[in-house]
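How does the following fold in three dimensions:
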Amino acid sequence: MLSSYDAILLVSFGGPERAEDVMPFLRNVAQGRNIPEARLQEVAEHYYHFGGRSPINDHCRALKKALEDELSRRGYRLPVYWGNRNWHPFLKDVIDEMVRNGVRRALAVVTSVFGSYSSCRRYLEDLTKAREACGAATLEIDRLRLPFNHPGFVAAMTDRVQEAREAAKNAGFASVRLVFTAHSIPMAMAAGAPYVTQFEEASRLVAEAAGFTTWQLAYQSRSGPPHVPWLEPDILDVLRSMAKTERDGAVLVAPIGFLSDHVEVLYDLDVEAAALARELGIGFFRAGTVGTHPAFVAGLCEMIEERLNGRPERRAIGRLPACADVCPVDCCPPS
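So this is what the prediction gives:
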């Protein structure tokens, strides 16, 4: 089946795979951001807690393979490349490989759910810098829209929530409070982006599909200086508030703003939040991320087909339109 693209490029954040990679990786992340060394060392301990290896690269390998298989099943012969912003394989090296292989036009799948400068526009800027660094003037790269309200993403996340609710039920909790989380970002950044509205809409779609009549939004993984306002409430504050009225209850935390169980999910939720919940006497259950759930992979491929020849439909559900295929020039400015 012919298409208007030569390849798919999976674009991710990147992560270390051994302890000696942790600090070089974090310095790449912090480049140009004036983050104190002490803060980097603090974050490094989160990675060392898991042996210095982030699961994010393994997730990308699995997602790359799943996309290749599903696209092939649908009749598309498109190679899937994978490049990271902050660690190997770096975008520049992968784009250089694509050029050597004769790729002229690629569609980038960014591993983000909601739109903001850090979760979308920064990736586009890094793609441009990588193309310029290796002189890839002949390579055109478009971005696939973000999946926050695609039926495949919603179905996959609904499954994860229902699995966690079943675990809570088996543990003796008849009901749980459902709390969705996303990565906190500076409020100034959020003001110019659809991040919060997309977070709200995706959470509503999943909660209703899973049979919940009430739910709550919270944020996690804040990393900025204390004097800069970031999105709130933090998940730890939500747990403390819950303990005042529901000390014998349980919470089901669904990290809907993350596509994979990487270190920020594993440490900030499974270690820190779970420990606080135990201390407060609250049952704690965490829904998985979508990962390579078949419905999510199929949904990504449906969105890819939207951009290929002969498949113009844009499947989306809920109250918000699908993300734009091409961002406006003033979309999602940095804070």
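
Every contact and neighbour count from this point should use C-alpha atoms.
Noted.

Val109: how many residues sit nearby?
By other Cα atoms under 10 Å, the residues close to Val109 number 22.

So it: helix, strand or coil?
Under the three-state scheme (DSSP: H, G, I helix; E, B strand; the rest coil), Val109 adopts strand.

now Gly115
At Gly115 the chain is in coil, as set by three-state DSSP.

shouldn't it be in contact with Ala190?
No: taking contacts as Cα atoms under 8 Å, Gly115 lies outside contact range of Ala190: 9.2 Å.

So between these two, which is more surrounded?
Ranked by neighbour count (other Cα under 10 Å), Gly115 and Ala190 place Gly115 first, with 25 against 22.

now that one: how far from Glu264?
19 Å (Cα to Cα, to the nearest Å).

cool, Asn86 as well?
Separation of Asn86 from Glu264 (Cα to Cα): 15 Å.

do Arg247 as well
Taking Cα to Cα, one finds Arg247 at 26 Å from Glu264.

Between the two, tell me which one has more neighbours.
Legend: neighbour count by other Cα under 10 Å for Arg247 and Glu264, higher for Glu264 (20 against 16).

got the contact list for that one?
Glu264 is in contact with Ser221, counting by Cα atoms under 8 Å, 6 or more residues apart in numbering.

Please provide the structure for the following sequence as well, for comparison with the first:
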Amino acid sequence: MGGPRNLNEVNGYLKGIFGDRDIMQLPMQDVLGPFIANRRTKKVQDEYEQIGGRSPIELWTKAQGSKMVKILDSISPSTGPHKYYIGFRYNEPNTNSAVKEMLQDGVTRAIAFSQYFQYSCSTTGSNLNELYRETKSLDSQGKIKWSVIDRWGTNADLVQVFANNIEKSLEKLDGSTKDTAPILFSAHSLPLYVVLRGDPYPAEVAATVGLVMQELRRRGVRNPYRLIWQSEVGPLKWLGPSTEHVIKTINKSSGGRIDSVVLVPIAFGSDHIETLYELGIEYRDLALSSGIKNYVLCPPPNDDDLLAKGMAELVKEHMENTGHLDNQIYMQCPGCESKQCRITKDWIASQASA
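As a prediction, this is how the structure comes out:
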């Protein structure tokens, strides 16, 4: 999705999110979307001020992209030199800017590499819909041939990075709680109607959690764990249990036995407002006021070297298999009614057969 580079970009960024029907479908969305965005702007600006006045996601993405390309050039020199482009959904550098730059550079082969680990129609799906629209507008002759890495939440190096970061986070707890504190995996929630139509995101997040815990168990970590959901906004019903509710009640519901927790942002690749402010400030304060004495926030992968290696190897494998790792991308949700979704998937299929 990207993130605002300064406080003046917050309103436009929010309008992009609340106006995107791939993320949420609101009544009279052309009116209600901007209304919600305008009402939330000052609050969100204040939150960004507390984390430095901007989203750090562009900086992290550039750092990781540079590392990945350097590794890719070394392990797959015959397909290089390689270059990465950033195409955020709601702010610059956006998809339009990326495609324009690629055409100017004479690119003829490109991989749309989603930086969402787990697939959702609301995230990767929305970005791919936008990629389709921009390529049809800017590259009507089809100069660039595309393939897609649309999900990679079970990548072995990604699992290792999460397990490493969690182990380091557990070490910050004292001896009496280090082996018993719950590991709370927090992921961005979805509107419930999106889940009920068959969106694969909850299952794919759970798959990542399962593999990370399997690796931690192999290392001797025996802490209990739960998958919880954060960042719901607006009038819709969202997938739960919410991170806010769990943090608020876990100490009391356990009779005071649980006073330490480790929060893991399992679906976020890099730090941004949902990790730095929501988990790092807002929920930390809530935890301390709810009987949690030790609240440890595990960092997301950010620009971890092992993750860059995993990304480069994933791209190399993708190219060696001529863009066919699996056929998940072609399946719509069982309850999908989106014409654009089908159009985009058919376009991706046509790229594969070109």
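
Now the TM-score, please.
After superposition, the two chains reach a TM-score (TM-score structural alignment, normalised by the length of the first structure) of 0.86; 313 aligned residues with a Cα RMSD of 2.4 Å.

Enumerate every residue touching Arg284 of the second structure.
Neighbouring residues of Arg284 of the second structure by Cα under 8 Å, 6+ apart: Tyr295.

And it? What does it align with in the first structure?
Using TM-score structural alignment as the criterion, the counterpart of Arg284 of the second structure in the first structure is Ala274.

Against the second structure, what's the mean shift for the host helix or strand of its match, could you check?
Ala274 of the first structure belongs to helix 274-280 when elements are defined using DSSP states H and E. When the second structure is overlaid, helix 274-280 of the first structure sits 0.9 Å from its aligned residues on average, using mean Cα distance after the TM-score superposition for the first structure.

tell me which strands and helices the helix or strand following that helix is in contact with?
Stepping forward along the backbone from helix 274-280 of the first structure, the first helix or strand reached (DSSP H and E) is strand 283-286. Here strand 283-286 of the first structure touches helix 151-170, strand 250-254, helix 274-280, going by 3 or more Cα pairs under 8 Å, 6 or more residues apart in numbering; DSSP states H and E.

Is it possible to get TSV of those that adds distance to Asn309 of the first structure?
Below are these laid out as TSV (distance: least, Cα to Cα, whole Å):
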stretch	distance to Asn309 of the first structure
helix 151-170	21
strand 250-254	36
helix 274-280	47
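
now, of those, which is deepest in the fold?
Most buried of those by mean neighbour count (mean count of other Cα atoms under 10 Å) is strand 250-254; its value is a mean of 25.

Read off where it ends up in the second structure.
So strand 250-254 of the first structure sits over residues 260-264 in the second structure, by TM-score structural alignment.

just how off-centre is that stretch within its chain?
19 Å (Cα atoms, centre = their mean, to the nearest Å).

Kindly report the same for stretch 244-259 of the second structure.
On the basis of Cα atoms, centre = their mean, stretch 244-259 of the second structure sits 27 Å off its chain's mean C-alpha point.

List the buried residues in that stretch.
Under the neighbour-count criterion of 16 or more other Cα atoms under 10 Å, stretch 244-259 of the second structure has Glu244, Val246, Ile247, Lys248, Ile250, Asn251, Ile258, Asp259 buried.

do the same with stretch 7-20 of the second structure
7, 9-20.

Just the closest of those residues to Ser147 of the second structure, please.
The closest of the buried residues of stretch 7-20 of the second structure to Ser147 of the second structure turns out to be Asp20 (Cα to Cα; 23.9 Å).

Three-state assignment for the closest one, please.
coil.

if I look at Ile75 of the second structure, how far off is Val69 of the second structure?
From Ile75 of the second structure across to Val69 of the second structure, the span is 10 Å (Cα to Cα).

Next step: the buried residues of stretch 244-259 of the second structure restricted to helices.
Residues of those located in helices (DSSP state H): Glu244, Val246, Ile247, Lys248, Ile250, Asn251.

thinking the last one is in contact with Leu286, fair?
I take that to be Asn251 of the second structure. No: counting by Cα under 8 Å, Leu286 is not a contact partner of Asn251 of the second structure; they are 11.7 Å apart.

Make CSV out of the buried residues of stretch 244-259 of the second structure and add distance to Phe113 of the second structure.
Below are those laid out as CSV (distance: Cα to Cα, whole Å):
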residue, distance to Phe113 of the second structure
Glu244, 31
Val246, 33
Ile247, 34
Lys248, 37
Ile250, 38
Asn251, 40
Ile258, 40
Asp259, 40
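
residues in the second structure aligned with stretch 295-308 of the first structure?
Aligning stretch 295-308 of the first structure against the second structure (TM-score structural alignment) gives residues 306-319.

The matching stretch vs the first structure, average distance?
In the superposition with the first structure, the average deviation recorded for stretch 306-319 of the second structure is 1.7 Å (mean Cα distance after the TM-score superposition for the first structure).

got the contact list for the match of strand 250-254 of the first structure?
With contact meaning Cα under 8 Å, 6+ apart, stretch 260-264 of the second structure is reached by 166, 169-170, 173, 177, 181-186, 279, 292-300.

Filter those down to the buried ones.
Buried residues within the contacts of stretch 260-264 of the second structure, counting neighbours by 16+ other Cα under 10 Å: 166, 169-170, 173, 177, 181-186, 279, 292, 294-300.
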